[in-house]
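Visitor: Provide a 3D model corresponding to the input given below.
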Amino acid sequence: MTGSAAHTGPTSARAAAVALLNGVLVDQLSLADQVGQAKGPLASLGTGDRARAQRLATETLRHLRTCDQMLGPFLRLPPYPEIHNILRLGTYEICALREAPHGVVSAAVDLARVADPRSKAPGLVNAVLRRVAERGPEAWEAAPPPSLPKPFRKGLAAIWGNKTVRAMEEAQAAVPPVDLSLRDPASAGDWAALLGAEILPTGSLRLRDPGRISALPGYDAGAWWVQDAAAALAAQALAPQPGERVLDLCAAPGGKTLQLAAAGAEVTALDISEGRLARLRQNLDRTGLSAEIVVADARDYTPEPLFDAVLLDAPCSATGTIRRHPDLPYLRDLADLTEVTALQAALLDRAVSVLRPGGRLVFATCSLMPAEGEDQIAAARARHPELVQQSLADLPGIATEWVTEAGALRLRPDFWPERGGLDGFFIAALAKPV
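Guide: Here you go, the predicted model:
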């Protein structure tokens, strides 16, 4: 969007939010990629405006289908994308945030003038958002949970059925809580009391409205780190022991490495991206934990000696993380997972090759697709018939419905609805006989 840097305060955040929406819906760029761009939509903003822009874009995407339902009666044809996204943002602000309509409409018209000063778009934006304001938040609240984009929804429904996908959509509609993993899990009670957190059955702490994370007690002391409760289960499944040599094969951003190190293991954290490992280095410094960091392509990694245990949280479609990444359903093609599943298979073979006889391997993906979970493990065991799959049913806090017939964990966003949901994950544990 041209000219957005000239605005200040809320308008600059709105301009950046619209640019982020354009990036996702037009240019097929994730929010994370845009936020990290040196010359991206947020580059010229201060800290407060950056946070506001990200929040506005994220939540507009979360409720995009509801925004379109609110706008539909007042649009004979969809306007071109940038104007459409200005309307969507304005609708979210008026209906969900209950911002004063006159201020939202005025700011949206200004954005439309910048986007296309010689068109009738500013008049359209003014007229449509005034009509939306007349319907008001009551119509918004009466709407059903926003549905996922049709191609993405069709791919999920083919596997899970419409009823389960509707439950996932209900989970997707809510802002997810923040989960923490503790450096000392035995101190959960103390930190829960100090932070006002819920202790989840699996041991993570859950915060409903934490505010600024870095301002919370224990952050500077490195007593905890942010990590979804589902993701934390992968390291728990590996059950690292003090002094064991453990490899975190695709380590970034590093939450699992911290868990392994906190358990007393001698951890090697490997990732192909130096940039993605920066956050891990920062968290190791903050928590006072240690790990050897290796920047390499895991498929070419040949260590000596072999490892006692390997954790492979493999690259995947990330379909299980839609609660936290509502841009993702607009970016993923679930019809073709050939490239990513081939990479997963290659990484699994490498993980087996660097594991000593008698060692343990945990394979995990934050995916809802069996091709990246159950099918991947079945194929790996066919290639490596010596591997023995171990049941994870006895992990603390595990619900019976999470455990597959083979003993793996299959987690979904609609689980724990009364607690605020859970990321989708597949986690399997394998043993390599002596």
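Visitor: C-alpha from now on. contacts and neighbour counts both.
Guide: Fine.
Visitor: residues contacting the residue of the chain most remote from its centre?
Guide: The outermost residue of the chain relative to its centre, with distances by Cα atoms, centre = their mean, is residue 118 at 39.7 Å. Listed by Cα atoms under 8 Å, 6 or more residues apart in numbering, the contact set of residue 118 is empty.
Visitor: can I assume residue 427 sits in a strand?
Guide: Yes. The assignment for residue 427 (DSSP: H, G, I helix; E, B strand; the rest coil) places it in a strand.
Visitor: hmm, it is touching residue 367, no?
Guide: No. Contact criterion Cα atoms under 8 Å: residue 427 and residue 367 do not qualify, at 9.9 Å.
Visitor: residues shared between the contacts of these two?
Guide: Shared contacts of residue 427 and residue 367 (Cα under 8 Å, 6+ apart): residue 373.
Visitor: identify each buried residue in the longest helix anywhere in the chain, please.
Guide: Counting by DSSP state H, the longest helix found in the chain is helix 121-142. With burial defined by 16 or more other Cα atoms under 10 Å, the residues of helix 121-142 counted as buried are 121-122, 124-126, 128-130, 132-133, 136-137, 140.
Visitor: also stretch 23-43?
Guide: For stretch 23-43, the neighbour count (16+ other Cα under 10 Å) marks 23, 24, 25, 29, 30, 31, 34, 35, 41, 42 as buried.
Visitor: now the fourth one: closest residue in space that isn't a chain neighbour?
Guide: Once its chain neighbours are removed from consideration, residue 29 has its nearest residue in residue 23; the separation is 5.3 Å (Cα to Cα, 6 or more residues apart in numbering).
Visitor: one more, so I can put them side by side:
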Amino acid sequence: MSKNPRFQNRKSPSKPENPNDKPGFAARKVAADILGNVVHKRRPLDGELDASNGHSGFRALAANDKGLVRAIVGAALRHRGEIAQILDWVLDRPIPEKTGRVQDILHVAIAQMLFMEIPDRAAVSISVDHAGSDRRAVPYKGLVNGVLRRIGREKDDLTSELDPARMNTPDWLFENWTAAYGEDGARAIALAHLKEAALDVSVKAEPEAWADKLDGVVVGAGSVRLRNKGAVETLAGFEAGAWWVQDAAASLPARLLGDVSGKRVADLCAAPGGKTAQLAAAGADVTAIDISASRLKRLSQNMQRLGLAVDTVAADLRDYEPSGLFDMILLDAPCSATGTIRRHPDVPWIKKPQDIEKLAGIQQALLQHVANWLKPGGTLVYCTCSLERAEGEVQIETFLQSSSAFELQPIRSDEVSDLGQPITNEGYLRTLPSHDLGIDGVETGWDGFFAARLKRL
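Guide: Got it, this is the predicted structure:
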């Protein structure tokens, strides 16, 4: 049967373009989802980006799109205060949408437009499509388009009035840091948080030789800082277990124990195991204790790659009693992690002042309990990756006031680095992200850490 000639050259009606088919759309949508989960639901960013149990949309992305999501969300969190201020300037009134979806879409777009090398046109187009495809945001599609186009036109004027150090730091944190380090110190810390942390590794031996092999430099007390970041699994020495990733500041507390060879050492709150590896590599008989069995499993896997033998115990320290006393104890107490904001930019937005108070109570309880596990004459190092005095200096002062069986052993500068900055007048270790490590050609700064060394009398 012949075809009707009236229909032979007529084109089939085209289907409406599906935004999900556009390159980059899925990544931006996932970025907005993850940003919303972090800032509205206070979910840790690491959990959202976890390769096994993280955001389902993120896990489904190709590797390059996963990298884009990490970059976008990182920029949106590091510059969250600036972005919020810009939106306040260009909007006549707050957006009435209650879930925060429109806000998340705008923040993802503005982060790309102002703080990443992504053309405005691409960021605007995909964000408008995203708003149009989301039932919560579709009534605001026109607003999203108008706001983003205006920001694109006026970006120079809008960004000229920004105060990044102050705007990107919640008031309560900035006030804490000002009280502890002065306003100039607080501003320096806040500005350091705008940059990603460098990639440091701890090596079993010969840091200078490994610095040459890995294209890095020796920093701190023997860490190697790489000039370029990349997939660590592909670097020389990884499979052989010659080194492990660990911020230079995080490597210092374990060094404060001194010679650990042949000593029975407890590494408490041990996961993910950087300090455990240091102690075991130095010849200690290590018992690594952590409340999380899953994190201890990962620690054990890391020790297996490194060829190091340690005992592991999954337990809540507050309820646990060891079979015998230890020569040395390293207590890396659970804390707010405000010293790691460069690598965890979600911390300022998921932590609250009441979290510090709660954690301080846990820290004091742990310190009081585990101090009883130490032999007379033994050494205990208490540390936290926090910038808050309540989680550092105040903890030690409180403990020493209540226990006459311990005395402070001041830390010397030559024990941790050639720099005098990290050692306080009291003899504590206090590293800051803003510290200048005095090395040309690599990123400066390190994580914010507090450590104190105590001796049992």
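Visitor: overlay them and tell me the TM-score.
Guide: With the length set by TM-score structural alignment, normalised by the length of structure 1, the two chains reach a TM-score of 0.91; 428 aligned residues with a Cα RMSD of 2.4 Å.
Visitor: picking that back up, redo the buried residues of helix 121-142 of structure 1 as a markdown table? Include distance to residue 418 of structure 1.
Guide: What follows is the buried residues of helix 121-142 of structure 1, written out as a markdown table (distance: Cα to Cα, whole Å):
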| residue | distance to residue 418 of structure 1 |
| --- | --- |
| 121 | 43 |
| 122 | 43 |
| 124 | 42 |
| 125 | 39 |
| 126 | 40 |
| 128 | 37 |
| 129 | 35 |
| 130 | 36 |
| 132 | 32 |
| 133 | 32 |
| 136 | 28 |
| 137 | 25 |
| 140 | 23 |
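Visitor: how about the strands in the stretch 51-200 of structure 2?
Guide: Under the criterion DSSP state E, counting those that start in this stretch, the stretch 51-200 of structure 2 contains strands at 200-203.
Visitor: next one: the residue farthest from the centre of structure 1 from residue 30 of structure 1, what distance?
Guide: Distance, residue 118 of structure 1 to residue 30 of structure 1, by Cα to Cα, to the nearest Å: 30 Å.
Visitor: same question, residue 74 of structure 1
Guide: 29 Å.
Visitor: likewise residue 405 of structure 1?
Guide: From residue 405 of structure 1 to residue 30 of structure 1 the distance is 35 Å (Cα to Cα).
Visitor: isn't there a helix covering residue 264 of structure 1?
Guide: No. If the criterion is three-state DSSP, then residue 264 of structure 1 is coil and not within a helix.
Visitor: which residues are contacting stretch 309-319 of structure 2?
Guide: Outside stretch 309-319 of structure 2, the residues touching it (Cα under 8 Å, 6+ apart) are 268, 276, 280, 285-293, 296, 300, 303, 365-366, 369-370.
Visitor: let's see it at 7 Å
Guide: 280, 285-293, 303, 366, 369 (Cα atoms under 7 Å, 6 or more residues apart in numbering).
Visitor: and what of stretch 430-446 of structure 2?
Guide: With Cα under 7 Å, 6+ apart, stretch 430-446 of structure 2 has contacts from 188-189, 192, 198, 227, 247-249, 422-424, 447-451.
Visitor: chain neighbours aside, what residue packs nearest to residue 137 of structure 1?
Guide: Closest residue to residue 137 of structure 1 apart from its sequence neighbours, by Cα to Cα, 6+ apart: residue 95 at 4.2 Å.
Visitor: looking at structure 2, name the residue matched to the one you found.
Guide: Using TM-score structural alignment, the partner of residue 95 of structure 1 in structure 2 is residue 114.
Visitor: what's the most distant pair in the buried residues of stretch 23-43 of structure 1?
Guide: Pairwise distances across the buried residues of stretch 23-43 of structure 1 (Cα to Cα) peak at 17.2 Å, for the pair 25 and 42.
Visitor: next, count neighbours for residue 299 of structure 1.
Guide: As a burial measure, residue 299 of structure 1 scores 15 neighbours (other Cα atoms under 10 Å).
Visitor: does the aligned partner of it in structure 2 count as helix, strand or coil?
Guide: Aligning on TM-score structural alignment places residue 299 of structure 1 opposite residue 318 in structure 2. Secondary structure assignment for residue 318 of structure 2 (three-state DSSP): helix.
Visitor: about what we covered before: what's the helix or strand for the residue nearest to residue 29 of structure 1?
Guide: Here residue 23 of structure 1, judged by DSSP states H and E, is contained in helix 9-25.
Visitor: what about the longest helix along structure 2, how far off from structure 1?
Guide: Counting by DSSP H, the longest helix found in structure 2 is helix 171-192. Mean deviation of helix 171-192 of structure 2 from its aligned counterpart in structure 1 after superposition (mean Cα distance after the TM-score superposition for structure 1): 2.2 Å.
Visitor: list the buried residues in that helix.
Guide: Buried positions in helix 171-192 of structure 2, judged by neighbour count with 16+ other Cα under 10 Å: 173, 174, 176, 177, 185, 186, 187, 188, 189, 190, 191, 192.
Visitor: and stretch 364-384 of structure 2, by the same measure?
Guide: Buried-residue list, stretch 364-384 of structure 2, by 16+ other Cα under 10 Å: 364, 366-367, 370-371, 373-375, 378-384.
Visitor: so that stretch corresponds to what in structure 1?
Guide: Counting by TM-score structural alignment, stretch 364-384 of structure 2 pairs with residues 345-365 of structure 1.
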